[in-house]
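**Q** Sequence and predicted structure are below.
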Amino acid sequence: MTLEILTADSLADQRHGFFTRKGGASCGIFKGLNCGFGSSDQAHAVTLNRTRVADAIGVDVERLATVHQYHSAEVLTVKGPLGPNRPKADAMVTATPDTALGILTADCAPVLFADAQAGVVGAAHAGWQGALNGVLEATLAAMQALGADPANTTAVIGPCISQAAYEVGPEFMDAFMADDPDNARFFAGGAGDRVQFDLPAYGLHRLRRAGVGEAEWIRHCTYRDADRFYSYRRCVHQKEADYGRLISVIRT
């Protein structure tokens, strides 16, 4: 099956893609393009899936950089192939030619960045913890260190969980209110004491406040569309043993 790759017009000058689960070699609950070695999927299937992604983005698979993500604000500057031992970080930046940066998600927000004039790109894994702790601003700062200008930078949030599907408890909201009382606008009322959090809107707010020239969400919900996307929360609700990881990639 052919890979399905979502793109953003605002990043048209940069080779990139938000890959759906379609077109992969994985089977069972991972059926499709599972690119997560952290899952319990067969390693050879994940390797084949990543090779297909690298081919689609136009680089050797060794030049498709991914990291060990752990919901931090840590940013890695990539200057060449990372090898088999993936460093711990939740974002990457590079100005090295023919280098692709890949972010893995399954409800969290993948964010791709590019300053086409400077030849600098970035990619970030922005779940609620990373976004709250500043991973998006840290990515922009690391891009600046390579010569990028936030005002010339475009940032696009890919498929992630939407507000209608993201119900959380009051203690979750409390963490955001403690950071900034204005964050109340990113929550809507749910059942009982539950509230619904708007992750993509919060990410856009942080990006725009940081001064990016253009920011958008491509408006695809991972939870609602099981045919196209993996979802951690859907996996929990359906009591499945594990879940696949989507990959979003940008290259120089």
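**A** Cool, got the structure.
**Q** only C-alpha atoms for contact and neighbour calcs from this point on.
**A** Will do.
**Q** so how far is the longest helix along the chain from its chain's centroid?
**A** When the chain is parsed with DSSP state H, its longest helix is helix 43-57. Computed by Cα atoms, centre = their mean, to the nearest Å, the separation of helix 43-57 from the middle of its chain amounts to 17 Å.
**Q** Over to the residue most central in space within the chain. Which of the three states is it?
**A** Nearest to the geometric centre of the chain sits Pro110, at 1.5 Å (Cα atoms, centre = their mean). Under the three-state scheme (DSSP: H, G, I helix; E, B strand; the rest coil), Pro110 adopts strand.
**Q** Point out the other helices and strands that the helix or strand just after the longest helix of the chain packs with.
**A** Going down the chain from helix 43-57, the next helix or strand is strand 64-65, by DSSP states H and E. Secondary structure elements in contact with strand 64-65, counted by 3 or more Cα pairs under 8 Å, 6 or more residues apart in numbering; DSSP states H and E, are strand 100-105.
**Q** Find the nearest non-adjacent residue to Gly203, please.
**A** Of all residues not flanking Gly203 in the chain, Ala131 sits nearest, at 6.5 Å (Cα to Cα, 6 or more residues apart in numbering).
**Q** ok, the residue nearest to the centre of the chain - contacts?
**A** Residues in contact with Pro110 (Cα atoms under 8 Å, 6 or more residues apart in numbering) are 103-104, 123-126, 157-160, 248.
**Q** ok, back up a step: what helices or strands is the longest helix of the chain leaning on?
**A** Based on contacts counted as 3+ Cα pairs under 8 Å, 6+ apart, the elements that helix 43-57 packs against are strand 246-251.
**Q** Now do the strand it packs on: everything it contacts.
**A** With contact meaning Cα under 8 Å, 6+ apart, strand 246-251 is reached by 14-21, 33-36, 57, 98-106, 110, 112-113, 121-123, 158, 229-230.
**Q** Alongside the first one, take a look at this:
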Amino acid sequence: MIVEVVRSRMLEGVPHGFLGRRGGVSTGSYAELNVGLGSPDLPEAVATNRRRAVEAVAPGASLNTCYQIHSATVVTVTEPLRERPEGDALVTDRPGLALGVLTADCVPVLFADLDAGVVGAAHAGWKGALAGVTDATLDAMEALGADRARIHAAIGPCIAKRSYEVDDAFRATFAADDEANARFFSDGRPGHHQFDLEGYVAHRLGAADVRHVEALGLDTYADEARFFSFRRATHRGEPGYGRQIALIAL
């Protein structure tokens, strides 16, 4: 089975990819390319899937991921990580280090400044996005010599607005941060709204002066054949769900 890799025109020349569920060895709710270490899937299957993912994007590179906590914490990677530090983004200027973030509806964002030789990867759920995980990633990249005027960013598969229903309290949280955030919500059934998480993350990148951004517009919830989805699994009462990975390397 061939691993499916979705690439962005914004990151041409950089080993990168947004992977879904195709091309792995897991079965059942986790079929096929589940890379989530925290899932109840078979550990040996997850390990095989993680190896396949790296070989499909950056053969020979070492995989580096975080223990994701829905934060704005960024880890600067200078050598292969022996353990998973807490955080939701990684940056590096070292060849041979593949940076990976895991998602199952949240937004994966990959970054690159080819001139500086600096790359980054961020996991932006709504909490991390609101807390500024993408802004923190840009700051960490610039600390390594990048320039946000040169940085290209790609927003990968995530839950789309049409699939993401939230309540009044959720909307109020974003409105309290900035009244202009109302633009990312549209009315749904009484007391509920549809939230454009992808659009919000793209807005945060633009507000941070990143001018080269591509949003792939792929809905993890709606496309069961290609992607894992936490919300879809929850709505169906399934016992678990897989995670997909986004990768970038020098």
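**A** Cool, the structure landed. Given the structure is predicted, the values throughout are model-derived calculations rather than measurements.
**Q** about what we covered before: please identify the helix or strand for the residue nearest to Gly203 of structure 1.
**A** According to DSSP H and E, Ala131 of structure 1 maps onto helix 128-133.
**Q** Now do the following helix or strand past that helix: which elements does it pack against?
**A** On the C-terminal side of helix 128-133 of structure 1, the nearest following helix or strand under DSSP H and E is helix 135-145. The elements that helix 135-145 of structure 1 packs onto, with contact taken as 3+ Cα pairs under 8 Å, 6+ apart, are strand 75-77, strand 91-94, strand 120-126, helix 199-209.
**Q** Figure out how far the shortest one is from the centre of its chain.
**A** Same thing as strand 75-77 of structure 1. Distance of strand 75-77 of structure 1 from the chain centroid (Cα atoms, centre = their mean) equals 15 Å.
**Q** That one vs structure 2, average distance?
**A** For strand 75-77 of structure 1, the mean deviation from structure 2 after alignment is 0.1 Å (mean Cα distance after the TM-score superposition for structure 1).
**Q** From the rest of the structure, what touches that strand?
**A** Outside strand 75-77 of structure 1, the residues touching it (Cα under 8 Å, 6+ apart) are 89-94, 135, 138-139, 142.
**Q** want to throw those residues into TSV with neighbour count and distance to Ala45 of structure 1?
**A** Shown next, in TSV, are the contacts of strand 75-77 of structure 1 (neighbours: other Cα atoms under 10 Å; distance: Cα to Cα, whole Å):
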residue	neighbour count	distance to Ala45 of structure 1
Ala89	20	24
Asp90	27	24
Ala91	33	25
Met92	28	25
Val93	31	27
Thr94	25	28
Val135	25	30
Ala138	19	33
Thr139	26	31
Ala142	20	33
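**Q** Which single one of these is nearest to Phe172 of structure 1?
**A** Taking Cα to Cα as the measure, Phe172 of structure 1 lies nearest Val135 of the contacts of strand 75-77 of structure 1, at 18.3 Å.
**Q** that older thread, can you go through the contacts of strand 246-251 of structure 1 and name the buried ones?
**A** By neighbour count, with 16 or more other Cα atoms under 10 Å, these hold 14-21, 33-36, 57, 99-106, 110, 112-113, 121-123, 158, 229-230 as buried.
**Q** quick one: the strands in the stretch 151-252 of structure 1?
**A** Along the stretch 151-252 of structure 1, counting by DSSP state E, counting those that start in this stretch, strands occupy 154-157, 167-168, 187-189, 195-197, 214-217, 246-251.
**Q** between these, which one is nearest to Ser26 of structure 1?
**A** For the strands of the stretch 151-252 of structure 1, the distance to Ser26 of structure 1 is smallest for strand 246-251, at 12.2 Å, taking Cα to Cα.
**Q** just to revisit the earlier point, which one of the contacts of strand 75-77 of structure 1 sits closest to His205 of structure 1?
**A** Among these, Val135 lies closest to His205 of structure 1 (Cα to Cα), at 13.1 Å.
**Q** what's the closest non-adjacent residue to the corresponding residue of structure 2 for the closest one?
**A** Aligned by TM-score structural alignment, Val135 of structure 1 pairs with Val133 of structure 2. Spatial nearest neighbour of Val133 of structure 2, excluding adjacent residues (Cα to Cα, 6+ apart): Ala72 at 3.9 Å.
**Q** what residues are up against the one you found?
**A** For Ala72 of structure 2, the contacting residues are 87-89, 128-129, 131-134, 136, by Cα under 8 Å, 6+ apart.
**Q** Could you look up the SS state of it?
**A** With three-state DSSP as the basis, Ala72 of structure 2 sits in coil.
**Q** give me the number of residues near the closest residue to Asp147 of structure 2 other than its chain neighbours?
**A** Distances taken as Cα to Cα, 6+ apart place Asp113 nearest to Asp147 of structure 2, at 7.2 Å, with adjacent residues excluded. Neighbourhood size, Asp113 of structure 2 [other Cα atoms under 10 Å]: 23.
**Q** Report the contact partners of Asp113 of structure 2.
**A** By Cα under 8 Å, 6+ apart, the neighbours of Asp113 of structure 2 are 119, 146-148, 150-152.
**Q** How much space separates the residue sitting furthest away from the middle of structure 1 from Gly169 of structure 1?
**A** Computed with Cα atoms, centre = their mean, the residue of structure 1 farthest from its C-alpha average is Gly192, at 30.9 Å. Using Cα to Cα, to the nearest Å, Gly192 of structure 1 is found at 10 Å from Gly169 of structure 1.
**Q** and if you look at Thr252 of structure 1?
**A** Distance, Thr252 of structure 1 to Gly169 of structure 1, using Cα to Cα: 41 Å.
**Q** who has more neighbours, the two?
**A** Neighbour comparison, Thr252 of structure 1 and Gly169: the larger count goes to Thr252, with 20 against 14 (by other Cα under 10 Å).
**Q** Might one say that Asp55 of structure 1 is in contact with Val61?
**A** Yes. Counting by Cα atoms under 8 Å, Val61 is a contact partner of Asp55 of structure 1 at 7.4 Å.
**Q** Those two: which has the busier surroundings?
**A** Between Asp55 of structure 1 and Val61, counted using other Cα under 10 Å, Val61 has the larger neighbour count: 19 against 13.
**Q** Spatially nearest residue to the aligned partner of Ala8 of structure 1 in structure 2, not counting backbone neighbours?
**A** Taking TM-score structural alignment, the alignment pairs Ala8 of structure 1 with Ser8 from structure 2. Spatial nearest neighbour of Ser8 of structure 2, chain neighbours left out: Ala154 (6.3 Å); criterion: Cα to Cα, 6+ apart.
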